[in-house]
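In: what would the 3D arrangement of this be:
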Amino acid sequence: MRKAVKSRLAFLIIAVICYSAGFYFLPEQLNSETDTILSAGFAIVYFLLLPILYWLLIIKAGNQKPWKMILIFSLSAGIARFSFAAQIADYFEFVMWLRIPIIGILLAIEFFLIAHVIKSLWQARKLKGDPRVHMINSINSDDDEKKQQLSITLSYEPASWYYCLPFLSRNHPRPVTHLKLLSRYPLHFICMLCGLTLVAGLAYMLIATISELVALIVASFISYSIISICANYRISRYHSVYFLDNNLVLNSSFLSIMVIPLLTIKTVDTGCWNKQELTESLILGRGKTANILLTFNHEISYFSMMGMLNEPFNKVYLSVEDPAALKQQIQDKINLG
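Out: Next comes the predicted model:
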């Protein structure tokens, strides 16, 4: 596992522990000096400790843009609104009202950006292939990183239906080979569906004691993930490695994608590389070894977490079922180009 991935998991675990502890330990009313000190301590955790950890473990370790720090501050403010005592939570209610005009100003400034993204998505509805690929190719500049991220994230909705329903993806390009993925097996798919059903049912039972309407909304929202689970299964099983518009597309899951222009591929090597010796390299596919290595002329973006994370790599290791066939087709297409 790469260091950046370990850092994300570490931050996620720490954040869940801190926020959960806040809901459990923070008093409902400030009735004593101890309650005030405890609230002040959690305020430091929410708005100082967690942002520092987010900067170190997400921004710096993952080479992300500094503006994404707003995510952790917004999350902490939202959690504080519902976990702190009423006397303090009222201040965060004011902050939540204050953010409305701020968001309005930001939306006005970037309205042209949203309009461009929606226009691109509308134009992409008639294109053949994964809508995410067309979004990545339509905005391919370092100066448009925010635009590209928003475009890819929005394209996940049409992409989920595109892959979930075989009718929509009936003209999908044929795969070259397949990544070795656990998610391509029917048993894994069935387990994911069962897990989703249990989570939705548990959420309904826990929330129904407070509000049956809210419980129904939350359970329905969770159940809607069945579209993404079906899309993930069909991508992993049928469309993990293929060519589209002079690009090599790699799908290790529905949440991640790598689109590699063929002309940027410098070398294609087959062999056997031990994954334990490649801890800081990008490796797609399961198994103890990788059997193909792609080296690029310049860094290629690997989008994960529905396009919210963008990591550049100058090479990628793959564990595929037929490395010789993939190598041959890449070389043939590059020579033809």
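
In: from here on, just use CA atoms for contacts and neighbour counts.
Out: Noted.

In: the helix or strand where His134 lies: what's the following helix or strand?
Out: His134 belongs to helix 131-138 when assigned by DSSP states H and E. Sequence order places helix 145-164 as the next helix or strand after helix 131-138, per DSSP H and E.

In: and the angle from that next one to helix 131-138?
Out: 150 degrees (axes from the mean of the first three to the mean of the last three CA atoms, to 10 degrees).

In: next SSE after helix 145-164?
Out: The C-terminal neighbour of helix 145-164 among helices and strands, as given by DSSP H and E, is strand 175-177.

In: which strands and helices sit next to that next one?
Out: strand 241-243, helix 323-336 (3 or more CA pairs under 8 Å, 6 or more residues apart in numbering; DSSP states H and E).

In: in TSV: these, plus mean neighbour count.
Out: As requested, the helices and strands packed on strand 175-177 are exported to TSV (neighbours: other CA atoms under 10 Å):
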stretch	mean neighbour count
strand 241-243	21
helix 323-336	14
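
In: this one as well, want them side by side:
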Amino acid sequence: MASSNFIDYIKFCARSGAGGPGSAHFRREKHVPKGGPDGGNGGRGGHIILRGNSQLWTLLHLKYQKHVIAGNGNPGEGGKRTGADGQDIVLDVPLGTVAREAESGNRLFEITEDGEERILLEGGRGGLGNDNFKTATNQAPRYAQPGEAGQEVWMILELKLLADVGLVGFPNAGKSTLLSVLSAAKPEIADYPFTTLTPNLGVVAYRDHRSFVMADIPGIIEGAAEGKGLGTRFLRHIERNSVLLFLIPSDASSIRNEYDILLNELKKHNPELLDKKRLLAISKSDLLDQELMEEMRNEIPSEINSVFISSITQFGLTELKDELWKMLQDK
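Out: Prediction:
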């Protein structure tokens, strides 16, 4: 996924179609001087519909579509003929797409299954023809109902990546390097913070031709839940991961402190994230000898399993994959 092609947020104006007006028509035939009302109903306006598509990974195809307009319903006709419905607009989106109203921020729904269709904006109802208004005391109504107006709302679509394992850590913790070693993904890697500006996915090969998907989420900093750094823009991608892999480098000033900060940012963003399975990996362990590792184990939080790894020397990576696979199967 090239960074320029990965779009996980779009805002656009959606307008559903107006319903067609009902018909105020009377039956007129030879030898039928007083044919009754036979006006048909108007057709409904077109809906704006979202449809899940498992072949899509980004919202790029919708990036430049700033206005999405459905068709209006046709008017009713004589002979009790109902007007045609307005044309629906169906937008294919990746699985994990969340729809919300831009102005209020209200979350409408999330598309999670291939082929799943949800109405984003309903079209207006068609008006009733005069045939619906005839009664014993009003046998010739000369009026019909107008169609209901369509709706126009600014909408936001946000994508949450679906991966088995999500990498969580501060900028420059070695997440991209680990993903590049474990999978065929080729994220940008450099020795400065915020090298990764878009999430990267990689398929990690495991024993007996099995595999799982790992996501490199751009680095979190203290205050990310309030929008600092890259902020909440990428925290939402962590919500759909089955297991969270915390990555803290061995040269960190305090492993316990960094872990607590990361955990606190996840909690502030969404407390349900704390219910996910967690594993701690101490990266850059090629800098340590066995004695230093034993000393550092006393500083590691006791409530989480941990493993020492080095992406450069590939030390501990087999143990890491074994532990991740075991956690994924337990879930």
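
In: what does the TM-score come to for these two?
Out: After superposition, the two chains reach a TM-score (TM-score structural alignment, normalised by the length of the second structure) of 0.23; 118 aligned residues with a CA RMSD of 6.0 Å.

In: buried stuff in the helix holding His134 of the first structure?
Out: Residues Pro131, Arg132, Val133, His134, Met135, Ile136 are the ones in helix 131-138 of the first structure that count as buried (16 or more other CA atoms under 10 Å).

In: dump those residues to CSV, plus distance to Ser304 of the first structure.
Out: Output for the buried residues of helix 131-138 of the first structure, formatted as CSV (distance: CA to CA, whole Å):
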residue, distance to Ser304 of the first structure
Pro131, 15
Arg132, 12
Val133, 13
His134, 16
Met135, 15
Ile136, 13
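
In: out of those residues, the closest to Leu53 of the first structure would be?
Out: The shortest gap between Leu53 of the first structure and any of the buried residues of helix 131-138 of the first structure belongs to Ile136, at 30.1 Å (CA to CA).

In: does that closest one really touch Lys147, like I thought?
Out: No: between Ile136 of the first structure and Lys147 there is no contact under CA atoms under 8 Å: 10.1 Å.

In: still on that earlier bit, tell me how far the helix holding His134 of the first structure lies from the chain's centre.
Out: Distance, stretch centre to chain centre, for helix 131-138 of the first structure: 16 Å (CA atoms, centre = their mean, to the nearest Å).

In: list the helices and strands that helix packs on?
Out: Short answer (3+ CA pairs under 8 Å, 6+ apart): helix 131-138 of the first structure packs on helix 111-123, helix 145-164.

In: give me the residues contacting it.
Out: Outside helix 131-138 of the first structure, the residues that touch it by CA atoms under 8 Å, 6 or more residues apart in numbering are 120-121, 124-125, 148, 151-152, 155-156, 158-159, 249, 259.

In: name the nearest of those residues relative to Ile190 of the first structure.
Out: Using CA to CA, Ala159 is the member of these that lies nearest Ile190 of the first structure, at 21.2 Å.

In: tell me the spacing between the residue nearest to the closest one when sequence neighbours are not counted and Phe112 of the first structure.
Out: Using CA to CA, 6 or more residues apart in numbering and skipping residues adjacent in sequence, the residue nearest Ala159 of the first structure is Pro131, 5.7 Å away. Going from Pro131 of the first structure to Phe112 of the first structure by CA to CA, to the nearest Å gives 21 Å.

In: surely Leu157 of the second structure is in contact with Val93?
Out: No: checked against CA under 8 Å, the pair Leu157 of the second structure and Val93 is beyond contact range at 9.1 Å.

In: which one's more surrounded, these two?
Out: Per other CA atoms under 10 Å, whichever of Leu157 of the second structure and Val93 has more neighbours is Val93, with 26 against 20.

In: before we move on, the earlier item: how about JSON lines for the contacts of helix 131-138 of the first structure, with distance to Leu38 of the first structure and neighbour count added?
Out: Putting the contacts of helix 131-138 of the first structure into JSON lines (distance: CA to CA, whole Å; neighbours: other CA atoms under 10 Å) gives the following:
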{"residue": "Ser120", "distance to Leu38 of the first structure": "50", "neighbour count": "18"}
{"residue": "Leu121", "distance to Leu38 of the first structure": "48", "neighbour count": "21"}
{"residue": "Ala124", "distance to Leu38 of the first structure": "53", "neighbour count": "20"}
{"residue": "Arg125", "distance to Leu38 of the first structure": "53", "neighbour count": "12"}
{"residue": "Gln148", "distance to Leu38 of the first structure": "42", "neighbour count": "24"}
{"residue": "Ser151", "distance to Leu38 of the first structure": "42", "neighbour count": "26"}
{"residue": "Ile152", "distance to Leu38 of the first structure": "42", "neighbour count": "24"}
{"residue": "Ser155", "distance to Leu38 of the first structure": "43", "neighbour count": "25"}
{"residue": "Tyr156", "distance to Leu38 of the first structure": "42", "neighbour count": "19"}
{"residue": "Pro158", "distance to Leu38 of the first structure": "46", "neighbour count": "16"}
{"residue": "Ala159", "distance to Leu38 of the first structure": "46", "neighbour count": "21"}
{"residue": "Val249", "distance to Leu38 of the first structure": "51", "neighbour count": "22"}
{"residue": "Val259", "distance to Leu38 of the first structure": "49", "neighbour count": "22"}
